[in-house]
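**Q** Predicted structure and sequence below. I'll ask about it afterward.
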Amino acid sequence: MKGNELFIELVLRLKHFADAAVLWILIKERADVKEFKTSAVRMAYDQLPGTIDRNAAQRAFKSLQDRGLIRVRIHRKTATMVTVNREAVFDLLDSELEERLPGLSKHEFPFLEAWDTERALPQQKRQAASNPPSNAQINEVILSNLEQSSDYDDH
C-alpha cells in the first residue's frame, strides 16, 4: 500500500478529513514506533498548510484520542507528544469497505478520460485554451494580415 492509498482508506473509515489527515501525518512521521513531538499549530501550518487550521488539528487530536487511535501527552504546555496505537489502526483498517466507494472504485468514466487528456496538455496550451484572445487582439491580427496581403499585392 502506498501513502495516498492509506489516506483514502483512513478518510473512508474515519469519515472525517481532518482526523484522517492528522493520523496520516502521525503515521508518516513514525509515531507508531516512537513518540512524536508536535503541536496543533505545527500540525496545521507546517505539516498540513492550507488544509486545516489549528482548531481543527486540536479537535482531530481529541477525536483520535477518544477513538483510542493515539495517545496524547502534553509536555510543559509547549508541545504535544503523540504516539499512534498501531494495533488500533490495524483494526480500523481491517474493517470491510464496499469496493464501489469513491477512492476504491476501479470504474472508469468519461470525465476521467477528459481529465487525463487535460493534464497531458502542456501548460501553455492549457492557459491559451482557458484565456481566449480578446476582440482587440483578433482585430490586430486581422489588420496585420490585411496589411501584409496588400503589401504583397502592390509588388
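**A** The structure has been received and is ready for your questions.
**Q** C-alpha from now on. contacts and neighbour counts both.
**A** Fine.
**Q** Can you name every helix or strand that the longest helix anywhere in the chain contacts?
**A** Counting residues, the longest helix found in the chain (DSSP state H) is helix 135-154. Using 3 or more CA pairs under 8 Å, 6 or more residues apart in numbering; DSSP states H and E as the contact test, no helix or strand touches helix 135-154.
**Q** Mind jotting down where the helices sit in the protein?
**A** Using DSSP H, helices in the chain cover 3-14, 17-28, 40-42, 54-66, 86-94, 110-120, 123-130, 135-154.
**Q** Tell me which of these sits nearest to Val72.
**A** helix 54-66 (6.9 Å; CA to CA).
**Q** Now do Phe111 against Glu140, distance only.
**A** 37 Å (CA to CA, to the nearest Å).
**Q** between those two, who's got more neighbours?
**A** Glu140 (12 against 9; other CA atoms under 10 Å).
**Q** Please report the distance of the more buried one from Phe90.
**A** 65 Å.
**Q** Please apply the same query to Ala56.
**A** Taking CA to CA, one finds Ala56 at 24 Å from Phe90.
**Q** Show me which of the two is the more surrounded one.
**A** Ala56 (19 against 11).
**Q** dropping in the other structure now:
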Amino acid sequence: MAGALGLDKDRQHYEKLADQVRQAFIDAYVLPSGLMTSDTQTAYAVALQIDLLPDPAARTIAEDRLAQLVAARRHTIQTGFIGTPLVTPALGATHRVDTAYTLLLQQECPSWLYGLKHDATTTWERWDSMLPDGTVNPGEMTSCNHYALGADRLLTRLSRHRLSP
C-alpha cells in the first residue's frame, strides 16, 4: 500500500520487514527436508497460500504433503478457523484440483457437505454439531448458526443443489 501511495521509504521498510518475518517463519517452522514442524493440513495450506516456503523444492514437498494429508484422512477437512478457507485454494493452486474437489464434495464428517446432508441451512460452529444419528452434539460449542469454518458463501451455493443420500 505504501508503494501505491508513493511512500517509497515506507514501502522499503515494510518490504524488509515482510522478508524478515517470512525468514523467521521459515527458520521456525520449515524443516530442512521441506516438511513443516506441524504436519497438518492447516500448516501446509498457510505456508503455500502465503508463500512462506524457502524455495520451489520446498514448495513441491509441501504441495505433495498437503495432498497426502487430505487423502490420508479420507478427504475430510482437518482444519479450524485459519486453515479452512485456505486448504481448497492451496490444493487448487498446486494443481491438485482433483484432491480439492474430492475434499469439497466429501459428505462424511468433517466436511462442508456433511451439514447439508443433515439439512443445515446455516453454517455450524463445529463440523459435527449434528451427530450422524440426527441428535445435536451434547458438547460445548454447538451453535447451528455461526460464522465459523469459512463456508458461508459455499454453503449458500451448495444448498441450492439436492444431495444424494
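**A** Received the coordinates, thanks. Only a predicted model underlies this, so the values are computations on that prediction, with no experimental measurement involved.
**Q** Let me see the TM-score of these two.
**A** Once superposed, the chains reach a TM-score of 0.24 (TM-score structural alignment, normalised by the length of the first structure), with 62 aligned residues with a CA RMSD of 5.1 Å.
**Q** in the longest helix along the second structure, what's buried?
**A** Longest helix of the second structure, by residue count under DSSP H: helix 8-29. Of all the residues in helix 8-29 of the second structure, those buried under the rule 16 or more other CA atoms under 10 Å are 11, 22-23, 26, 29.
**Q** So which elements touch it?
**A** Packed next to helix 8-29 of the second structure, using 3+ CA pairs under 8 Å, 6+ apart, is no helix or strand.
**Q** Report the angle between the next helix or strand after it and helix 8-29.
**A** Scanning forward in sequence from helix 8-29 of the second structure by DSSP states H and E, the next helix or strand is helix 41-49. Helix 41-49 of the second structure runs at 140 degrees relative to helix 8-29, counting by axes from the mean of the first three to the mean of the last three CA atoms, to 10 degrees.
**Q** now the helices of the first structure in CSV, with distance to Ala79 of the first structure?
**A** Below are those laid out as CSV (distance: least, CA to CA, whole Å):
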stretch, distance to Ala79 of the first structure
helix 3-14, 25
helix 17-28, 14
helix 40-42, 9
helix 54-66, 12
helix 86-94, 22
helix 110-120, 41
helix 123-130, 43
helix 135-154, 58
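**Q** any idea how far Tyr101 of the second structure lies from Asp64 of the second structure?
**A** Counting by CA to CA, the gap from Tyr101 of the second structure to Asp64 of the second structure is 16 Å.
**Q** still on that earlier bit, looking at the helices of the first structure, which one is packed in the most?
**A** helix 17-28 (a mean of 20; mean count of other CA atoms under 10 Å).
**Q** just the angle between that one and helix 3-14, please?
**A** On the basis of the same axes, to 10 degrees, helix 17-28 of the first structure is oriented at 130 degrees to helix 3-14.
**Q** and the angle from helix 17-28 of the first structure to helix 54-66?
**A** For helix 17-28 of the first structure against helix 54-66, the angle by the same axes, to 10 degrees is 70 degrees.
**Q** helices or strands next to helix 17-28 of the first structure in the packing?
**A** helix 3-14, helix 54-66, strand 79-84.
**Q** For Leu146 of the first structure, find the nearest of these.
**A** helix 3-14 (55.6 Å).
**Q** Between helix 86-94 and that closest one, find me the angle.
**A** Helix 3-14 of the first structure and helix 86-94 meet at an angle of 80 degrees, taking the same axes, to 10 degrees as the criterion.
**Q** counting contacts, what elements does helix 3-14 of the first structure pack onto?
**A** Helix 3-14 of the first structure packs on helix 17-28, helix 86-94, going by 3+ CA pairs under 8 Å, 6+ apart.
**Q** which helices and strands sit right next to the last one?
**A** Helices and strands in packing contact with helix 86-94 of the first structure are listed as helix 3-14; criterion 3+ CA pairs under 8 Å, 6+ apart.
**Q** Tabulate the helices and strands packed on helix 17-28 of the first structure in TSV, adding columns for distance to Ser150 of the first structure.
**A** As requested, these are exported to TSV (distance: least, CA to CA, whole Å):
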stretch	distance to Ser150 of the first structure
helix 3-14	61
helix 54-66	67
strand 79-84	76
